[in-house]
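# Please work out how this folds:
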Amino acid sequence: FCKSALARYTQWDFIELVCKHGVPYHEKKLGQLFCDNKASDILDMLLAECDEAGAEIRMHTSIEQIDKTDSGYLLRTSAGPFACQSLVIATGGLSIPTLGATGFGYQVARQFGHTLLPTRAGLVPFTITEPQLKAMCTELSGTSLDCTASCNGTSFRENLLFTHRGLSGPAILQVSSFWEAGDTLEINLLPDRDALDWLHTQQTERGNAELRTVLGEVFTRKLATLLAEQWFESKPMKQYTPAELALIADKLARWQLVPAGTEGYRTAEVTLGGVDTREVSSKTMESLKSPGLYFIGEVLDVTGHLGGFNFQWAWASANAAAQFV
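Next up is the predicted model:
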């Protein structure tokens, strides 16, 4: 469903628009682009484009009713009635309600006969309530480390961040979109090493070194100490039996936990689910149920990875609809 729109308005088209407006930006790892100054530079750019196109922006206006007419749609609003041939729903999902997110777009879709796929928070931190693990997360709040996070057959290699509520960071946000309540999350804390081989090497070459000391060379001192104290009994490496080393390696490479939940829409970067794409034209974004009605962006059941993919879908789907409204 996404391919047609993304092929017609690529990331290079958006970057060209950014350059046209002289917005300075830089690239971070994984090809992610960030404004040099502030994110509102992009908002200013979009508002300038609206102004150039002669678009009217009506703020503080509530839509009370939408009716289908012979020539299009009639909107009854707090600012009076508006008639249009084409009605584009670009309302986003439920994520971050403090920015104004609501389920209004889903209400419109239902009104005109569309199927909605179940919605839930995506790209969102996990919460932990198990007492010992929660205490560990609280103690390590602010600590970040490289890892591989996996769930339901999908893995992401990025940073994990401990928080006072649980787990966050890019790897966690990414894998959260593939997690459902009750699922087990698996984290490899040593993604660049074979944990068991590494421990055997440490035991052979540094038999008198304590486990916490060895771990402290790949993790922060605080994390190494907590792992050694809470997960294992820290003692000189030469005192561990092969079976004990295997258990330590398994825990470091396959730390398994079941999150209590997520932080929900309050901090989620996207909303999973939404308007069923099978009922929308992939070429025009027009409803196959109600001619003249269009759905673009996050209100559709389209969710991208972290790193600008959801923004690119917003621009590309909007461009696709704009060719036909």
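# all contacts plus neighbour counts: C-alpha atoms, from now on.
OK.
# Pull up the distance across stretch 7-27, start to finish.
One end of stretch 7-27 sits 22 Å from the other (CA to CA, to the nearest Å).
# contacts for it?
Outside stretch 7-27, the residues that touch it by CA atoms under 8 Å, 6 or more residues apart in numbering are 33-37, 41-42, 45, 312, 315-316, 319-320.
# Okay, and which of the residues you listed map to strands?
33-35 (DSSP state E).
# before we move on, back to that, out of the contacts of stretch 7-27, grab the one that's most surrounded.
Of all the contacts of stretch 7-27, the highest neighbour tally under other CA atoms under 10 Å goes to Ala316, namely 26 neighbours.
# list the contacts for the residue nearest to Glu210 when sequence neighbours are not counted?
Here the nearest residue to Glu210 in space, its sequence neighbours aside, is Pro236; by CA to CA, 6 or more residues apart in numbering that works out to 4.0 Å. Shown in contact with Pro236 (CA under 8 Å, 6+ apart): 207-211.
# to compare against the first, here's another:
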Amino acid sequence: MAHYDIVILGAGAAGMMAAIQAGRRGRSVLVVDHAKYAGEKIRISGGGRCNFTNVNATTDRARDRFLSANPRFALSALSRYTPEMFIAMVREHGISFHEKTLGQLFCDGPATQINTMLLGEMRKAGVTLVLETGVESVARAESGFALQLTTSSITCDSLIVATGGKSIPKMGATGLGYQLAEQFGLRLVETRPGLVPLTFETGALERLKPLAGIATDAVVRHGKTAFEEALLFTHRGLSGPAILQISSYWREGDAIAIDLLPHQDAAELLREARKATPKLQVQTVLAGLLPKKLAQLLGEQLDMAGMVGDFSDKKLAAVEALIKDWTLKPVGSEGYRTAEVTLGGVDTRDLDAKTMAARDVPGLYFVGEVVDVTGWLGGYNFQWAWASGYAAGQAA
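The predicted model follows:
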């Protein structure tokens, strides 16, 4: 029976980083994944360009950008493996990249360059990678763990669980990591889809359907949380970066509010229209400020006949309120099928923030998306994967 110092379950971002770090320390490392290829979520991320980190994913700026029952948990790992450290690896491999808005870094070329880089570093570190291999059981052994794989039986001193969450099941996402956590007595925070488009009931969806394909800049709010990015209308409801971001905070039964004219004084614009173009219908005025079909829908919702020149201040205030505080009530999300991440997971109370080790199970570690740490859209979740993988790889 083969024995390894460390077995890592999952050949995604966190698993590969953990393997690289452990291998560099001279540990014998086996990475096991049931998928055909390593790093499948890396390959499709960022529209195929891999948004591999965010320059703002630092301890100073990231305090409010990671969701968790304990938002401070992630800061320890993030402080010891920074975006600059991953960027240095990217530069070393000659991968060209660029910064988009809000600190997001993308490859100039295909995302597969990041996979090639990580796989190359694993080989240099002497890591063994086994793909298309399932895990049938994991048990405590006399010293470490005994694993029954679909192809063989193995043992190890340390086990790093990097199996990811439930998002995008067509790419092979499973609940294995959560099952292992429960098996070894760790608590779980309820999981749900994150960074996911929102959907509406049939009546609201019928009203919104003519807008499918239209994108506009907006500020989307839920409670005290707000994101200013693009909003996209779809055949199923709402998507775009602003909606994906707010979806991580939204809960069933809640409403969201949308400012369709961010940084613009809608009241002043409407008063100017009343004075300059008094014979226009309000819908026509709105069409000068917003996409035409969106203006038409809002005009129908207002149901205010007559020329804008005849509108009282009270009527103009109602128009302004709709533009700046358009309230919609989603009924759900598109679910794990299209969710970029999984919220919730292994409870951080049961993990050591410095090493990612299970507090009460020597030799067991959890890293990446399987843990109850979820970042904002835009490279934060990859940086958490690199940082948590690094932490476990340095300790196991």
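# still on that earlier bit, the residue nearest to Glu210 of structure 1 corresponds to which position in structure 2?
Aligned against structure 2 by TM-score structural alignment, Pro236 of structure 1 finds its counterpart in Met307.
# again with Gly182 of structure 1
By TM-score structural alignment, Gly182 of structure 1 lines up with Gly253.
# if I look at its match, how far off is Trp326 of structure 2?
Computed as CA to CA, the Gly253 of structure 2 to Trp326 of structure 2 distance reads 17 Å.
# The two: who's more crowded?
Trp326 (16 against 9).
# Map that one across to structure 1 for me.
Per TM-score structural alignment, the equivalent position to Trp326 of structure 2 in structure 1 is Trp255.
# can you tell me which residues contact its match?
186-189.
# Also Gln113 of structure 2?
Ile95.
# Map it onto structure 1.
So, by TM-score structural alignment, Gln113 of structure 2 is matched to Asp41.
# Could you give the number of residues near the residue lying closest to Ala218 of structure 2 once chain neighbours are set aside?
Nearest residue to Ala218 of structure 2, sequence neighbours excluded (CA to CA, 6+ apart): Leu260, at 4.9 Å. Residues contacting Leu260 of structure 2 under the criterion other CA under 10 Å number 22.
# any idea how far Leu260 of structure 2 lies from Leu205 of structure 2?
For Leu260 of structure 2 relative to Leu205 of structure 2 (CA to CA), the value is 19 Å.
# Work out for me the element the counterpart of Val285 of structure 2 in structure 1 sits within.
When structure 1 is aligned by TM-score structural alignment, Val285 of structure 2 is paired with Val214. Assessed by DSSP states H and E, Val214 of structure 1 sits inside helix 211-215.
# From the contacts of Trp255 of structure 1, keep the buried residues only.
186-189 (16 or more other CA atoms under 10 Å).
# Just the ones of those in strands?
186-188.
# okay if I get those residues as JSON lines plus distance to Phe324 of structure 1?
Listed next are these as JSON lines, based on distance: CA to CA, whole Å:
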{"residue": "Glu186", "distance to Phe324 of structure 1": "46"}
{"residue": "Ile187", "distance to Phe324 of structure 1": "46"}
{"residue": "Asn188", "distance to Phe324 of structure 1": "48"}
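# for the residues you listed, which one is nearest Glu279 of structure 1?
Glu186 (35.9 Å; CA to CA).
# How much space separates the spatially closest residue to that closest one that is not a sequence neighbour from Thr138 of structure 1?
Among residues not flanking Glu186 of structure 1 along the chain, Gln256 sits closest, at 4.5 Å (CA to CA, 6+ apart). Per CA to CA, Gln256 of structure 1 is found 18 Å from Thr138 of structure 1.
# likewise Leu74 of structure 1?
As defined by CA to CA, Leu74 of structure 1 lies at a distance of 53 Å from Thr138 of structure 1.
# Could you do Glu279 of structure 1 as well?
Glu279 of structure 1 is 45 Å from Thr138 of structure 1, by CA to CA.
# Give me the most central residue, structure 1.
Centroid check for structure 1 by CA atoms, centre = their mean gives Leu123 as the closest residue, at 2.5 Å.
# List the contacts of that one.
With CA under 8 Å, 6+ apart, Leu123 of structure 1 has these contacts: 172-177, 268-270, 305-306.
# Near Val135 of structure 2, how many other residues are there?
When neighbours are defined as other CA under 10 Å, Val135 of structure 2 has 17 of them.
# got a list of what the alignment partner in structure 1 of it touches?
Correspondence of Val135 of structure 2 to structure 1, assessed by TM-score structural alignment: Ile63. Applying CA under 8 Å, 6+ apart to Ile63 of structure 1 gives the contacts 75-78.
# now with 10 Å?
75-82, 104 (CA atoms under 10 Å, 6 or more residues apart in numbering).
# Quick one, which of those residues are buried?
Among the contacts of Ile63 of structure 1, those scoring as buried are 75-76, 104 (criterion: 16+ other CA under 10 Å).
# Now intersect these with the helices, please.
Among the buried ones among the contacts of Ile63 of structure 1, DSSP state H puts Phe104 in helices.
# what range in structure 2 does stretch 280-295 of structure 1 sit on?
Stretch 280-295 of structure 1 covers residues 351-366 of structure 2 once aligned (TM-score structural alignment).
# which element is the equivalent of Ala242 of structure 2 over in structure 1 on?
For Ala242 of structure 2, the aligned residue in structure 1 is Ala171 (criterion: TM-score structural alignment). Element membership for Ala171 of structure 1, per DSSP H and E: helix 170-176.
# Now do the helices in structure 1.
Ranges of helices in structure 1, per DSSP H, are 3-8, 11-20, 40-53, 104-111, 131-139, 170-176, 195-205, 211-215, 221-226, 242-253, 309-322.
# Identify each buried residue in the second one, please.
Residues of helix 11-20 of structure 1 classed as buried: 11, 17-18 (neighbour count, 16+ other CA under 10 Å).
# what's it aligned against in structure 2?
Under TM-score structural alignment, the match for helix 11-20 of structure 1 is residues 83-92.
# Just put the buried ones among the contacts of Ile63 of structure 1 in a markdown table and tack on distance to Ala55 of structure 1.
What follows is the buried ones among the contacts of Ile63 of structure 1, written out as a markdown table (distance: CA to CA, whole Å):
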| residue | distance to Ala55 of structure 1 |
| --- | --- |
| Leu75 | 17 |
| Arg76 | 19 |
| Phe104 | 22 |
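# Tell me, how many residues neighbour Phe366 of structure 2?
Residues lying near Phe366 of structure 2 (other CA under 10 Å) number 32.
# residue contacts, it?
Contact analysis of Phe366 of structure 2 by CA under 10 Å, 6+ apart lists 8-9, 14-15, 159-164, 177-178, 180-181, 346, 348, 351-352, 355-358, 388-389, 392.
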